[in-house]
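>>> Just to be clear, the model below is a prediction. Sequence and coordinates:
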Amino acid sequence: MRVHGALWGLLLMGTACGEDVLERLEDEASACDEAPALRLGPAPSAAVFLNAYYLQEEATRDVRRGLAESPGVEETLAKAAALGAWAVRTNAYNDGTGDAALQVAPLVYDEQALQGLDRVLARARVHGVRLVLTLGNYWDAYGGTRRYVGWAGLPSPVEGDARFFTAPTVIAHYTAHIGRLLSRVNTVDGLRYGEHPAVLAWELLNEPRGRGLDAEGRAMRAWVDTVAAEVKRHAPGHLVGTGEEGFDTSPEGYDAAFWRDAAPGSLFQGGSSFRRNTASPFIDFASLHFYPEAYGVRREATARAGARWFAEHAALARESGKPLFVGEFALRNREGFALEERRALYRGWWRCAWRSGVAASAPWMFAYDARPDSWDDYTFYFRDGSAPSDAANRYADLVIEAAALAGSR
């Protein structure tokens, strides 16, 4: 639901009486030791990116309508630039069904859907915003691992199917698809995807998890090596990351006692190892996401959990000589923390990222004005005619603050 009018007033009155609570939340969320600043390619240290996964989908529908431009794409990219965001993370995948599917059958493509992605790359370049492009999805949305396993003819595919990472036929299909996509020449500007200057980085998969794989994370690491090498072969000038959430096979190297209390059993269950994957010679930067409510983090530990999740992973990545990209982080809009509490946590986590040497971070998720708030539990805006600090925007002013801080170390 949306929160408007008098309800906003009640919310702000309630938090006005608890400034000490907000200050404590921000202090706990920013409680990170200073560490050397690292950068994600040419981006400034602690750069702010935005998530807008829907750009290819929106652009494809406009291509099908015969429109010369895509209003939602234009608005999103223009506002991202206005907020000071250095890059936008978005989907370069859409497999199987729906009116914007790129790959409609194994290595069979819809040209208009590809033209939608062409438009996203070309327009990002015009707006001066770089892109982090994700090549596939662990989850069922837009096809996911289940689709590839089904296309291979393997029985009873499921969401997050482990055979995506181990079956030779599936891996061969996925790497062949990557090769074709990165070899595409953009119909708008004539530039090959693997050389396109709008692209900062490619991610192998959105949120790969190790369910059903070996406890040490060896199978996932082998998959990372194989797929990342293929991306490197076709896009040697671009950065490559895994797209993972930061889970690991054991709490070694982390504050084990804290995590046992803050999020019992949810973060170190095996199958995929952040440390092992980050060490791959084909991976240029470490990847991390943070959804404390979804990960089972206790409410009272949320602020400190975010600070530790950022800082501990940044330190582990640094041991491999690599920067850390926090590709997604968010708290739910319609349940849990009140808006002012979320704002205090976000501000603190961005301060922690700056202190602990995180290379870049991207809150989930930014929307253009007409995109319904109800479509995503974490949406925020920069609405036309509003001040960034307007409560209806949620976090736009915090993005500006964090972007202004970036590169100042």
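Looks like it came in fine.
>>> contacts, neighbours, all on C-alpha from now
Noted.
>>> which residues in the stretch 251-400 of the chain form helices?
256-262, 274-278, 302-319, 339-356, 396-405 (DSSP state H, counting those that start in this stretch).
>>> Can you tell me which of these is most buried?
helix 339-356 (a mean of 25; mean count of other Cα atoms under 10 Å).
>>> got the angle between it and helix 396-405?
Put simply, helix 339-356 runs at 10 degrees to helix 396-405, going by axes from the mean of the first three to the mean of the last three Cα atoms, to 10 degrees.
>>> packing partners for helix 339-356?
When contacts are defined as 3 or more Cα pairs under 8 Å, 6 or more residues apart in numbering; DSSP states H and E, helix 339-356 sits against helix 5-16, helix 19-29, helix 302-319, strand 360-363, helix 396-405.
>>> Of the helices of the stretch 251-400 of the chain, which is nearest Asn51?
Proximity to Asn51 (Cα to Cα) singles out helix 396-405 among the helices of the stretch 251-400 of the chain, at 12.1 Å.
>>> how far is the closest one from where the chain is centred?
18 Å (Cα atoms, centre = their mean, to the nearest Å).
>>> residues in contact with the residue nearest to the spatial centre of the chain?
Central residue of the chain (Cα atoms, centre = their mean): Gly327, 3.4 Å from the mean position. Shown in contact with Gly327 (Cα atoms under 8 Å, 6 or more residues apart in numbering): 89, 243, 287-289, 360-363.
>>> Recalculate using a threshold of 6 Å.
Contact analysis of Gly327 by Cα atoms under 6 Å, 6 or more residues apart in numbering lists 288-289, 361-362.
>>> this is the other structure I want to compare:
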Amino acid sequence: MKPALQVAPGVYDENLWEGLDFLLAEMGKRNMKAVMVLSNFWSWSGGFSQYLKWAEHGEIPYPQMKEHDWWEYGNYTKDFLTNDKCLLWYRNHVKRVLTRRNSITGEFYKDDPTIMAWQLANEPRGYDDLEAFSKWIQQTSDLIKSMDGNHLVSLGSEGNTPFAKEGLRADIDNAYKNIDYITLHIWVQNWNWYTPGQGKSAYDAMVKKVDRYWNDHVAIAKKMNKPLVLEEYGMARDDFSYEVEASVEERNRYYWYIYNKFVSNVESEGAVQGVNFWSYAGEGRPLQPGEYWSLGDDFIGDPPHELQGWYGVYDSDVSTLEVVKENMTKVK
């Protein structure tokens, strides 16, 4: 993703800072809240792998390239957790963000009521270095709380995921006192649970897996007495089409299913306190649906390392937006 906010360790693009200032100021006018994600396990916004490259840890094995895959990328990126240079740069970045004074409102970010929470990173994972992962979670959450007593803190992980070797343990990863709520992501296509067009039996089998995954994490949240937020879930357009005009009947059906679970949970005062679909693209459109993002393309919600048009909900997807509106009205 270009341009980048941090172009080298401790070196920032002031124009991008001012853009973020503007975004927060406009969100504040609309009584909207922001979750500020402080880094990324995945490559599309730089994140852990970019820190490693700056530390001369070798070239990033981008999984979009034919000679690399996702597991190779993950095994490279996990080394962030044990690289002293990377950890120092990351901590410095956390401090820089929290102490940023908004050029429009004059407020420090750590005092800004528009910000709901700080998130340690997008979808971090420990792989086979669970001790280093746990240490990073505890130290980072402690650092943030030592500087900012106004905002919530979350980890940003998917939960346990179906793959044990990714090194995620929701009951342990979220147990630290300065992690205020538990995050959950459900990716039925990425996890090979379902793809639009596979039919009713496959859909029904997927629903059972989602129910089980949801219930497992609700049980963890109840045991820990912490709220749970389903931050990300989504589904492609019908027949796994990337085209903007493709129908969204299966997506709408899946959204209804998730929202029904959420509304029922709220009505029963359950652990799940929020649900966010991925992702709203608004007026943006992919220049080349089904291809990777290129410099100059619209940012539409689908991250640059994924094929554009996969999960985006456009302003023209009226039926999907009605599903969201109708259900969220029930829990106001």
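Here it is on my side, so go on. Since the structure is predicted, the reported quantities are computational estimates derived from the model, not experimental observations.
>>> Next, the TM-score between them, please.
Aligned and superposed, the two chains score 0.79 in TM-score terms (TM-score structural alignment, normalised by the length of the second structure); 282 aligned residues with a Cα RMSD of 2.0 Å.
>>> how about JSON lines for the helices and strands packed on helix 339-356 of the first structure, with distance to Glu293 of the first structure added?
Listed next are those as JSON lines, based on distance: least, Cα to Cα, whole Å:
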{"stretch": "helix 5-16", "distance to Glu293 of the first structure": "21"}
{"stretch": "helix 19-29", "distance to Glu293 of the first structure": "15"}
{"stretch": "helix 302-319", "distance to Glu293 of the first structure": "8"}
{"stretch": "strand 360-363", "distance to Glu293 of the first structure": "15"}
{"stretch": "helix 396-405", "distance to Glu293 of the first structure": "21"}
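>>> Which one of the ones you listed lies nearest to Phe258 of the first structure?
Of all these, helix 302-319 comes closest under Cα to Cα, at 8.3 Å.
>>> so the closest one matches what in the second structure?
Here helix 302-319 of the first structure aligns to the second structure at residues 206-223, judged by TM-score structural alignment.
>>> Just give me the match in the second structure for Gly348 of the first structure.
Using TM-score structural alignment, the partner of Gly348 of the first structure in the second structure is Tyr257.
>>> and the gap between its match and Thr320 of the second structure?
13 Å (Cα to Cα, to the nearest Å).
>>> what do we get in the first structure for Gly47 of the second structure?
Aligned partner of Gly47 of the second structure by TM-score structural alignment: Gly144.
>>> tally of neighbours for the closest residue in space to its match that isn't next to it in sequence?
Nearest non-adjacent residue to Gly144 of the first structure, counting by Cα to Cα, 6 or more residues apart in numbering: Asn137, 4.5 Å away. Neighbours of Asn137 of the first structure under the rule other Cα atoms under 10 Å: 25.
>>> so where do the strands sit in the second structure?
6-8, 11-12, 34-37, 115-119, 152-154, 182-186, 228-233, 272-275, 280-282, 313-314 (DSSP state E).
>>> Using CSV, lay out the ones you listed together with distance to Lys78 of the second structure.
CSV is the format used below for these (distance: least, Cα to Cα, whole Å):
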stretch, distance to Lys78 of the second structure
strand 6-8, 20
strand 11-12, 24
strand 34-37, 18
strand 115-119, 18
strand 152-154, 19
strand 182-186, 20
strand 228-233, 22
strand 272-275, 28
strand 280-282, 29
strand 313-314, 32
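>>> Nearest approach to Arg100 of the second structure belongs to which of these?
Among the strands of the second structure, the nearest to Arg100 of the second structure by Cα to Cα is strand 11-12 (11.8 Å).
>>> quick one: the closest one aligns where in the first structure?
Going by TM-score structural alignment: strand 11-12 of the second structure matches residues 108-109.
>>> Would you mind getting the average deviation of the matching stretch from the second structure?
Using mean Cα distance after the TM-score superposition for the first structure, stretch 108-109 of the first structure ends up 0.7 Å from its aligned counterpart in the second structure, as a mean over the superposed pairs.
>>> chain center to that stretch: distance?
26 Å.
>>> The counterpart of Gly194 of the first structure in the second structure: neighbour count?
In the second structure, the residue equivalent to Gly194 of the first structure is Lys110, according to TM-score structural alignment. Number of residues near Lys110 of the second structure (other Cα under 10 Å) recorded here: 21.
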